[in-house]
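> below are the sequence and a predicted model; questions follow.
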Amino acid sequence: MNHLTIVDHPLVQHKLSVMRRTSTPSNQFRQLLREISHLLAYEVTRDLPMTTVAIDTPVCPMDAPMLDGKKLALVSILRAGNGLLDGVLELIPSARVGFVGLYRDEETLQPVQYYFKVPEGMDERVVIAVDPMLATGNSSVAAIDLLKKAGATNIKFLCLLAAPEGVARMKEAHPDVQIVTASLDEKLDEKGYIVPGLGDAGDRMFGTK
């Protein structure tokens, strides 16, 4: 599946297993999510455009590799996306930041929009949308729809867990969007939760349930 990258690094998998435990408290859950986001960020930014710049080292001049083009845009799909956003921002503090506010109607499982704010010049930026869970894919597809309407053409999707149903839905709607995740789980249950999953990421991050 060329559109899907699973980061199977041992540190990622170990930290994810601790996050899955019911007994893991919210403060530890948030810290682990931040740590994993650092590791996932390396993979999702692997092919950022590069150029060379003439610099002087203490020994001699050289043509050194540097990032090229406009600063990338990180877009958090609220609210749980902020857990990944904070970690990625620590590695790329110059990135521009946007937010997409969506919640899932528990009866229809369809996304409902309540907020949208992104940087200017989206058509000139690499855009990384972040959300811990790719479950049904409905909210993720809706978020990508909005980003494309705002002009984004080079979009990646970063998540902690994905379900096969969500991956298929995203591929059908946005085959040009690369998905980077720590795990492709087994399935969705009858309520649309990822199995085995880790529960509701937002509730576990913020201790709201």
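Perfect, I can see it now. Numbers count the residues shown, from 1 in each chain.

> please count neighbours and contacts with C-alpha atoms only from this point.
Fine.

> for the longest helix along the chain, the distance to its chain's centre please.
Longest helix in the chain, counting residues (DSSP state H): helix 26-44. Relative to the mean C-alpha coordinate of its chain, helix 26-44 is positioned 11 Å out (C-alpha atoms, centre = their mean, to the nearest Å).

> stretch 135-144 now?
In terms of C-alpha atoms, centre = their mean, the centre of stretch 135-144 is set 12 Å apart from its chain centre.

> got it, and stretch 181-193?
A distance of 16 Å separates the centroid of the chain from that of stretch 181-193, by C-alpha atoms, centre = their mean.

> got another one to weigh against that:
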Amino acid sequence: MDSTFRVPRHALLRAKLTLIRRRETDSATFRRVLAEMGAILTAEILRDLPEAMAGIETPVGPMDAPVLAAPEPCLVAVLRAGLGLLEGARMVLPDAPVGHLGLVRDEATLQASEYVVRLPRDLAQRGALVLDPMLATGGSAIQAIARVKQAGATSVRFACVVAAPEGVRALQAAHPDVPILSAALDERLNEHGYIVPGLGDAGDRCFGTD
């Protein structure tokens, strides 16, 4: 892995990941904790956004204070499971435009196909943070980021909860300019393309489906 991939040293993030990894964690708890992780990951991956100084008035007096030098990035959720991270990301950036990319993976070929694309119009000015809990084979992430770039985004970041080495390498090869943040780097993919040890199907566990 090169410098575009990072796993933060964050005790809260690791503890929350352990909770959603547990087989016995119910759907409501999974969804809540996934949102909490989305907030932490969003704050972490955007920690180096460019800043400027602006004059403000506090209740006590004037000061020069840091503000963002550019508009907040758009938040783009890869459906369905990305909605869980999006809920937390919007707590951090409540005014950011939101996009949705619907991708479904063929369980035989492991390739992703689109079923919905709804992206903000100002991606070129804002850039994007793409959210998807799982980076397994990398196919969905690669396709989602390509779509966001096609829509005009020149600055793109990707955040996930669990990544497999195979997916990280594939995403880095396809989009070497995109920073990747994950709460964990797991061991490998199994023969069905699932991350080991992973946490199962994030969409099913988030929304209580089989």
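Yep, it's here. Computed from a predicted model, the values in this text were never measured in an experiment.

> which part of structure 2 lines up with the longest helix of structure 1?
Here helix 26-44 of structure 1 aligns to structure 2 at residues 27-45, judged by TM-score structural alignment.

> C-terminal to the longest helix of structure 1, what's the next element?
Per DSSP states H and E, the first helix or strand lying C-terminal to helix 26-44 of structure 1 is strand 50-56.

> other SSEs contacting that next one?
Using 3 or more C-alpha pairs under 8 Å, 6 or more residues apart in numbering; DSSP states H and E, the elements in contact with strand 50-56 of structure 1 are strand 61-67.

> that's a helix at K70 of structure 1, yeah?
No - applying DSSP: H, G, I helix; E, B strand; the rest coil, one finds K70 of structure 1 to be coil, outside a helix.

> ok so, going back, may I see the buried residues of the longest helix of structure 1?
26, 29-41, 44 (16 or more other C-alpha atoms under 10 Å).

> distance from that helix to structure 2 after superposition?
The superposed helix 26-44 of structure 1 is, by mean C-alpha distance after the TM-score superposition for structure 1, a mean 1.1 Å from where its aligned residues fall in structure 2.

> show me what that helix packs onto, helices and strands only.
If you count contacts as 3+ C-alpha pairs under 8 Å, 6+ apart, helix 26-44 of structure 1 packs onto helix 10-20, helix 81-91, strand 154-162, strand 178-184, helix 201-206.

> now that helix and strand 154-162, what's the angle there?
When axes from the mean of the first three to the mean of the last three C-alpha atoms, to 10 degrees is applied, the directions of helix 26-44 of structure 1 and strand 154-162 differ by 140 degrees.

> chain neighbours aside, what residue packs nearest to R22 of structure 2?
For R22 of structure 2, ignoring the flanking residues on the chain, the nearest one in space by C-alpha to C-alpha, 6 or more residues apart in numbering is L199 at 7.3 Å.

> A strand includes that neighbour, no?
No - counting by three-state DSSP, L199 of structure 2 is not found in a strand; it is coil.

> residues contacting it?
Counting by C-alpha atoms under 8 Å, 6 or more residues apart in numbering, L199 of structure 2 makes contact with I20, R21, R22, R23.

> tell me the one of those nearest D210 of structure 2?
Of all those, D210 of structure 2 sits closest to R23, with 13.8 Å by C-alpha to C-alpha.

> kindly reformat the helices and strands packed on helix 26-44 of structure 1 as TSV containing distance to I194 of structure 1 and mean neighbour count.
Shown next, in TSV, are the helices and strands packed on helix 26-44 of structure 1 (distance: least, C-alpha to C-alpha, whole Å; neighbours: other C-alpha atoms under 10 Å):
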stretch	distance to I194 of structure 1	mean neighbour count
helix 10-20	11	16
helix 81-91	16	21
strand 154-162	7	24
strand 178-184	10	22
helix 201-206	11	20
